[in-house]
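# Return atomic coordinates for the entry below.
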Amino acid sequence: MAEWSTLPADLINRIASCFLDTGYLDYYMDYRAVCRGWRSATDDPKANGRDPRFRPRHWAMLDEVFQTDARLFVNTATGRFLRKDLPLLGRGRRYRLVASAPGGDLVLAEASPPHAMRVLNPFTGSVTRFAAALPSEDGVDAHVIGACPTLVLLADSSAMVYFADPDSEAFSVFEESYACNLIRLAVIGGRYAAAGEQGGSVASILLPEAIKTSLSHAVQMTDTCRSNPAFRCFVVESAGEVLLILKLHTKILQIYKMNTQGEGESLEEVKRLAGGRAIFVGVDRCLSINADKFDSIDGNRIYYQECDDGDTSAYIYMYDLESEETAKIGGAINSLNPVFLSFGDTPPFSPIQLFCSYAQQARRFRLAWEKKLQRLPDRLPADLMASISDYLMTDFEDEFND
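Okay, here's the model as predicted:
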């Protein structure tokens, strides 16, 4: 080992760069842990948390409700699965998971009031602290953008958009009725990336006229879907393209490529996904993955889960974009909560089941339900209380409201 520890610093860094280029930050951290010489020759992600090389890319956290501190991640570009131990998210800890952001960042809030926000890089352990407190919303989607970074929260129920930098004392708010969908389009479409690289603030470009003009048709479609719960609309980056994905009624799906280069705009219907991709569509999220990296997943397909009429169990359907045919391919995961697992929810799960479950339901920290949990009677079993608290009442809100 003594000879390996004395490798030239330039060679050590070249090897380390290979891990960073592939986005495998966990390999980079393991590499630095080999010996003191390798650590001193490479940059420390915790000391350089705003360095874009150390930001997670293409990762998604799949199983969000469990009884241990371990979390299952997948890299949607390479097909690699990773189970990562995250003690910060264990029961009884000081943080609650607010949302898992695209790319792999985890957005947290302190469990105790006023619920100050944090962004955790699960692969390096770096934590970015925000002075702003979590808004009182019934669940939010989160995006972490720019090198600063800026935290953007999208509240679906109120259509408000919140954003803050680490030093902001409170979140700034946009309350325009069209803002939430418009900013969602711009954030996911990568329109803030260049501004972040150039040092511009997200606040100064949050609603530029150019974006409002070029994406007007897409905004109109998303507004229509938002007003009708039977319709779902997502914007997702897929193999370098920005896709508008619509799920209308039952088993009716359409995909459009958004062309915003040059003057004007256009939406082009897609019958073949570029780059061998497959799309997973759910109630809460949409995900594009490299199907070539997963043996059980076919490219140019859309996967989703749905309950048949009169059936309480969900099933997975596969839609072929080219032939426009839909096939039922198996049972879905009805719940990942270990206390409320149904008969068919028995691990191990297939990648298709996990991706469909991920898209179907996002775990969200809800302040209102946290307060209701505190008023539940003490006689409820401790394991049931803990599980309900972890799951944030997502599956059982209607029953408790009644």
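# Going by C-alpha atoms from here, please, whenever you check contacts or count neighbours.
Fine.
# Just the residues contacting stretch 59-67, thanks.
Residues outside stretch 59-67 that contact it (C-alpha atoms under 8 Å, 6 or more residues apart in numbering) are 71-76, 100, 102-104, 336-338, 354-355, 357-358, 363, 390-391.
# Filter those residues down to just the ones in strands.
Judged by DSSP state E, strands contain the following of those: 71-75, 100.
# buried subset of the contacts of stretch 59-67?
Buried members of these, scored by 16 or more other C-alpha atoms under 10 Å, are 71, 73-76, 100, 102-104, 336-337, 354-355, 357-358, 363, 390-391.
# end to end, how far does stretch 49-63 reach?
Start-to-end span of stretch 49-63 (C-alpha to C-alpha, to the nearest Å) is 26 Å.
# which residues touch residue 72?
When contacts are counted by C-alpha under 8 Å, 6+ apart, residue 72 touches 61-63, 81-84.
# roughly how far apart are it and residue 141?
From residue 72 to residue 141 the distance is 20 Å (C-alpha to C-alpha).
# I have a second one here; can you model it like the first so I can compare?
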Amino acid sequence: MAGTSGAQISSRRAANRPRALPDPRRPCPSSNIRSHAQSAGRKRKYSVAIDVDPVRDWANIGDGPAGLIAELALASDVADYVRFRAVCGPWRRCSPDPCAGGLDGRFLPRKWIMLDKALAGPRRHRFLNVSTGECIRMDPPELAEHTLLALTPEGLLLLLVEPTLVVRLLNPLTRQLTDLPPVTALLRPGQHRSRQCGSQIGQTINVTGVGLVADASMVAVNFSDPRGLVVAKPGNESWTIVDKEYMNSVLPFAGRFYCANYRGVMVLTTSLDQQPPRLRLVADRSDSFDFSRMADSLHLVDNGGELMLVHRELSLDGEYARSYDAYRVDLEAGVLAPAKGFNGRAVFMGMCRSISVPAEAGYPSVAADTIYLGHDCDPQIQGYNIADGSRCSLIEAVCPRSIVDCLRCCIQGVGK
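Reported below is the predicted structural model:
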């Protein structure tokens, strides 16, 4: 489990240094078309081959070919699509504007996560593609104008406007901002008093999970302070409270929103007949294992398209130590099936977030079937192999940081 150097954080498929993604609102000059086109296509595996002629007028290749290239770039990655549109005006005119409005699922940066907030500078943030290992640098000015509440599994950032308490979702790659209702009605009396005294409310609000529901038409947010699972659509005037029970973990998966607590795994149900959203139990925990509401916790994981649950348990056999068991969530049978592996993947797990990455091929320093733990989840060990129960002890911090260190840091949540 030896860590890689900081220069290798983006893996063998990407450049050693994170590249800056073009600002989608600030197009490149047409004189740079050739160099930007080459940069946008570097190390990409498109299904069409283009014989690049250095003297050809690439800005005027026609809407048909340019539109096809745009579709292929978007199918590959929204970051490639942003690079494509940044080349010139004719290429932008033949491709839909990702900032045209709404939470369009085509433009969600689902493969991207924001890494550390401080190491790259006050307004320089690194984003990692968990599928390929590519690392890019972004400087979204919106982060300086809002309070960052949480990161979503779709790659979006949940932000708060302090003066109005309006919540927003930011797509960091396209710079699309989506307004959601204010949290004013959800606040505790103490938070209202703090606001009246001029305190920053964003520092007192704690979000433990957020995601999109029903083809990105609805947003679900799980607050631990003020407590409550709430939903809203863009344009709504207020949030709808679904449940006020404590949730160990929440996760958007396959277009639906799942929650886990002492009862087991539940799904958020919505209907077309104006019935309020509610939670429905889909896998009872009591049929599979005992659970201490005081000492244990449950963690939902999207393991490369498979919904899994990790039981974090406090063992009392002679010493206080954590153990971890994994289960596959069988939604058809409604059961939790024990698992001894992650199908060649590894899971980075904090108290509120979990990320699954491909081991070995994409991340040479990451071991398969291993849970790498955030400091908020287990300060004693770095990793736990669920196949044999072996533990990997913490190693002395080194600089530059390894990919394991960076991912263990970023899953701890905002401000941790």
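# The ones in strands among the contacts of stretch 59-67 of structure 1 into TSV, with extra columns for distance to residue 147 of structure 1?
Listed next are those as TSV, based on distance: C-alpha to C-alpha, whole Å:
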residue	distance to residue 147 of structure 1
71	26
72	26
73	23
74	23
75	22
100	18
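# of all the residues you listed, which comes closest to residue 197 of structure 1?
Comparing these against residue 197 of structure 1 with C-alpha to C-alpha picks out residue 100 as the nearest, at 22.9 Å.
# Contacts only, for that closest one.
60-61, 106-107, 142.
# what does residue 40 of structure 2 give?
Here residue 40 of structure 2 is in contact with 80, 83-84 (criterion: C-alpha under 8 Å, 6+ apart).
# could those residues go into CSV alongside secondary structure and distance to residue 245 of structure 2?
Below are the contacts of residue 40 of structure 2 laid out as CSV (DSSP: H, G, I helix; E, B strand; the rest coil; distance: C-alpha to C-alpha, whole Å):
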residue, secondary structure, distance to residue 245 of structure 2
80, helix, 41
83, helix, 44
84, helix, 46
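# equivalent range in structure 1 for the strand or helix carrying residue 158 of structure 2?
Secondary structure assignment for residue 158 of structure 2, by DSSP states H and E: strand 157-161. Counting by TM-score structural alignment, strand 157-161 of structure 2 falls onto residues 106-110 of structure 1.
# Tell me roughly how far the matching stretch lies from structure 2 on average.
Taken over the aligned residues, the distance from stretch 106-110 of structure 1 to structure 2 averages 0.7 Å (mean C-alpha distance after the TM-score superposition for structure 1).
# Please state the offset of that stretch from the chain centre?
13 Å (C-alpha atoms, centre = their mean, to the nearest Å).
# I'd like to check what contacts it. Which residues are they?
Residues outside stretch 106-110 of structure 1 that contact it (C-alpha under 8 Å, 6+ apart) are 94-101, 115-122, 133-134, 142.
# go on, stretch 158-167 of structure 1?
Residues from elsewhere that reach stretch 158-167 of structure 1 (C-alpha under 8 Å, 6+ apart): 128-132, 137, 148-155, 170-181, 183, 203.
# Mind doing that once more with 7 Å?
129-131, 148-155, 170-175, 177, 179-180 (C-alpha atoms under 7 Å, 6 or more residues apart in numbering).
# One more: stretch 39-56 of structure 1?
9, 12-13, 20, 23, 25, 32-33, 103-105, 124, 126, 147-148.
# which of those count as buried?
Buried members of these, scored by 16+ other C-alpha under 10 Å, are 12, 20, 23, 25, 32, 103-105, 124, 126, 147-148.
# Could I get the full set of helices for structure 2?
33-41, 63-76, 78-85, 89-93, 142-145, 189-196, 403-410 (DSSP state H).
# No more questions from me, cheers.
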